[in-house]
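>>> Let's see this in three dimensions:
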Amino acid sequence: MSELFDITQKRVLITGASQGIGFILARGLAQHGAEIIINGTHAERAEKAASTLHEEGFTVHVALFDVANAAEVQAGINHIENTLGPIDILINNAGIQRRHPFTEFPLDDWNDIMAVNQTGVFLVSQAVARRMTERRAGKIINICSMQSELGRDTITPYAASKGAVKMLTRGMCVELARHNIQVNGIAPGYFRTPLTEPLVQDKAFSEWLCKRTPAARWGNPEELIGAAVFLSSRASDFINGHLIFVDGGMLAAV
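Alright, predicted model coming up:
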């Protein structure tokens, strides 16, 4: 049975993996035997992340390119495939957030969010999928969000971008499943990370969150690793076009 979840020596490209959830997934998949390619745009940050994993005994590489830049994406994917080898698994994790009331939301911020969160997923997936279709094998995992289904104050463009990634996941499934490529999404709920620490320390917000979530707590980022291993492994070979909500039951509750 363990062979179903074996990802040993699988080559995994994770975008935006220098920090946060992307780095947690990189470490988690490496611990399960995968070869990791950390993507980012900040060389020092990416090299530091790779060095940390290397010191822990894992096989890791760095691929610097901007997911929202078509030319950089194509050059980056070509370099990986031609020098390191085939990308077996792609995790589209890179994303940004900006907060403003909807009526005052700056157009530049809207464009930045859409470029990274939506267009970036399209560009990287397209470049990688071209190679995967030739091999008739591959797995693509898109990091979605609770906001793929729900809205919240001041982040309407973010929700729009993550809703688009949900539908991109389903559309890609329809076109790529015939080539033995599985495309699924992981939709995290509220997780305790350095970026959310101010909300964690906000007593009123944390009390609301715990009451709103059936599990009655914040998530720990490591709790996303299981879903990533599952969707990266043979165990998910006939699962396609789905979102796994890792949210402590929040979406299920009114």
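
>>> contacts, neighbours, all on C-alpha from now
Noted.

>>> Next, the buried residues of the one helix or strand T169 maps to.
For T169, the enclosing helix or strand under DSSP states H and E is helix 156-176. Buried residues in helix 156-176, counted by 16 or more other C-alpha atoms under 10 Å: 156-166, 168-170, 172-173, 176.

>>> repeat for stretch 58-71
Neighbour count says stretch 58-71 has F58, T59, V60, H61, V62, A63, L64, F65, D66, V67, A68, A70 buried, by 16+ other C-alpha under 10 Å.

>>> mind listing the strands for the stretch 101-250 of the chain?
For the stretch 101-250 of the chain, applying DSSP state E, counting those that start in this stretch gives strands covering 138-143, 181-188, 243-246.

>>> got these as CSV, with distance to S18 columns?
As requested, the strands of the stretch 101-250 of the chain are exported to CSV (distance: least, C-alpha to C-alpha, whole Å):
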stretch, distance to S18
strand 138-143, 15
strand 181-188, 18
strand 243-246, 22
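
>>> Serialize these to a markdown table and add fields for mean neighbour count and distance to A235.
Converted to a markdown table, these look like this (neighbours: other C-alpha atoms under 10 Å; distance: least, C-alpha to C-alpha, whole Å):
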| stretch | mean neighbour count | distance to A235 |
| --- | --- | --- |
| strand 138-143 | 25 | 12 |
| strand 181-188 | 26 | 11 |
| strand 243-246 | 20 | 14 |
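
>>> Which one of those strands lies nearest to T119?
strand 138-143 (12.5 Å; C-alpha to C-alpha).

>>> what angle separates that closest one from helix 156-176?
For strand 138-143 against helix 156-176, the angle by axes from the mean of the first three to the mean of the last three C-alpha atoms, to 10 degrees is 160 degrees.

>>> what about E3, neighbour count?
Using other C-alpha atoms under 10 Å, E3 has 10 neighbouring residues.

>>> Please give the structure of this sequence too, so both can be compared:
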Amino acid sequence: MRTDLFDLSGKKAIVTGGGRNLGKGIAEGLHLAGAEVVLMDISEDISSVAAEMGKEGARVSGVQVDLLDRGQLNRAFEEAVGNLGGRVDILFNNAGIHDRRACLDLPVEAWDRVLELNLTTVYQLCQLAGRRMIAQGSGKIINTGSMLSFIGGFNATAYAASKGAIAQLTKSLSNEWAGSGIQVNAIAPGYMDTDMNSDLKKDSVRYPQVTARIPAGRWGTQQDLHGIAIFLASQASNYITGTVIPVDGGYLVR
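The predicted structure is shown next:
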């Protein structure tokens, strides 16, 4: 077996929202495969998280940023690339938020905030990384979608709109950049045991309903993203682009 297909040694990666939950799991996977990683996160202790992750293996560094501030976003991206020695091979756009209010209770300002972080910042970072990757002649961009990239959800208008758009953005960019040696794909995590879903897990009606629909019989963990992150960031996926891959324990096919 060609294990080198999944080797990320020497690769330079940026993971947004990399300080906890799914983003941390994604970053751990890339690091375990040998990549040097920059964690971009709003958390003020992101440097400590990075130091702990990077105790063994390739270097891990942290860049603190509020991606809702467009000036900070540009500054943080340049800082991250600088930490990586001026090169970025892998961009994993994972940072995101949810607002579970029903449509009639959701003010447009809240809609704007969800769309700004979940979609517009992804576009901006893809654009920034895409310019560098085109010049390099190679690169991997992976976006984080959701089950709501496929289905409508409930009390999730802004989130569903943003994640549906992520699927289409991924496909569109893959068409533009595949000829330049860049693969753009997305993952669609299912119901994951994260802070974002803490309220849902406390719902005595919805939680058992969701769990019963998952053929794997459990909610996902951040470790469940190690493999797919490595695969889509590695040369093993060089002829795969424009896909949205569910990581859901079989939820969608139930």
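
>>> Work out the TM-score between the chains.
Once the chains are laid over each other, their TM-score by TM-score structural alignment, normalised by the length of the first structure reads 0.93; 252 aligned residues with a C-alpha RMSD of 1.7 Å.

>>> Name the nearest of the buried residues of stretch 58-71 of the first structure relative to P101 of the first structure.
A68 (24.9 Å).

>>> isn't that closest one right next to T119, touching?
Yes. Here A68 of the first structure reaches T119: they are 6.1 Å apart, a contact under C-alpha atoms under 8 Å.

>>> Give the full set of residues in contact with the closest residue to A43 of the first structure other than its chain neighbours.
Of all residues not flanking A43 of the first structure in the chain, L64 sits nearest, at 6.8 Å (C-alpha to C-alpha, 6 or more residues apart in numbering). Each residue near L64 of the first structure by C-alpha atoms under 8 Å, 6 or more residues apart in numbering is listed here: N39, G40, T41, H42, A43, A46, G76.

>>> Ok, K48 of the first structure next?
By C-alpha under 8 Å, 6+ apart, K48 of the first structure lies in contact with S18.

>>> element containing it, please.
Counting by DSSP H and E, K48 of the first structure is found in helix 43-55.

>>> Identify each buried residue in that helix, please.
Going by neighbour count (16+ other C-alpha under 10 Å), the buried part of helix 43-55 of the first structure is A46, E47, A49, A50, S51, L53.

>>> Export the residues you listed as TSV, with columns for distance to G16 of the first structure.
Below are the buried residues of helix 43-55 of the first structure laid out as TSV (distance: C-alpha to C-alpha, whole Å):
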residue	distance to G16 of the first structure
A46	9
E47	13
A49	11
A50	12
S51	16
L53	15
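
>>> just curious, which of these is nearest to D109 of the first structure?
A46 (24.3 Å).

>>> Test my guess that the closest one contacts G20.
No. Using C-alpha under 8 Å, A46 of the first structure is not in contact with G20, being 11.9 Å away.

>>> Can you work out which residues contact both of these two?
Between them, A46 of the first structure and G20 share no contacting residue, judged by C-alpha under 8 Å, 6+ apart.

>>> residue boundaries of the helices in the first structure?
In the first structure, the segments counted as helices under DSSP state H are 20-31, 43-55, 70-83, 107-114, 120-135, 156-176, 197-201, 203-212, 225-232.

>>> Would you mind stating the distance between the residue nearest to A43 of the first structure and E81 of the first structure?
Distance of L64 of the first structure to E81 of the first structure, given as C-alpha to C-alpha, to the nearest Å: 14 Å.

>>> now N180 of the first structure
N180 of the first structure is 19 Å from E81 of the first structure, by C-alpha to C-alpha.

>>> isn't S206 of the first structure right next to P198, touching?
No. S206 of the first structure lies out of contact with P198 (C-alpha under 8 Å); the separation is 10.1 Å.

>>> the more surrounded of the two?
S206 (16 against 12).

>>> before we move on, the earlier item: make a markdown table from the helices of the first structure and add distance to P188 of the first structure to it.
Output for these, formatted as a markdown table (distance: least, C-alpha to C-alpha, whole Å):
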| stretch | distance to P188 of the first structure |
| --- | --- |
| helix 20-31 | 10 |
| helix 43-55 | 22 |
| helix 70-83 | 25 |
| helix 107-114 | 18 |
| helix 120-135 | 17 |
| helix 156-176 | 11 |
| helix 197-201 | 16 |
| helix 203-212 | 14 |
| helix 225-232 | 10 |
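
>>> out of these, nearest to L150 of the first structure?
L150 of the first structure lies closest to helix 156-176 among the helices of the first structure, at 7.3 Å (C-alpha to C-alpha).

>>> Who are the packing partners of the closest one?
Secondary-structure packing of helix 156-176 of the first structure (3 or more C-alpha pairs under 8 Å, 6 or more residues apart in numbering; DSSP states H and E): helix 107-114, helix 120-135, strand 181-188.

>>> Quick check: T193 of the first structure touching P221?
Yes. With contact defined as C-alpha under 8 Å, T193 of the first structure counts as touching P221 (7.1 Å).

>>> hang on, the earlier thing: for the contacts of L64 of the first structure, which pairs are in contact in the second structure too?
With both residues aligned by TM-score structural alignment, their matches' C-alpha atoms under 8 Å, the contacts of those that the second structure also has are N39, G40, T41, H42, A46, G76.
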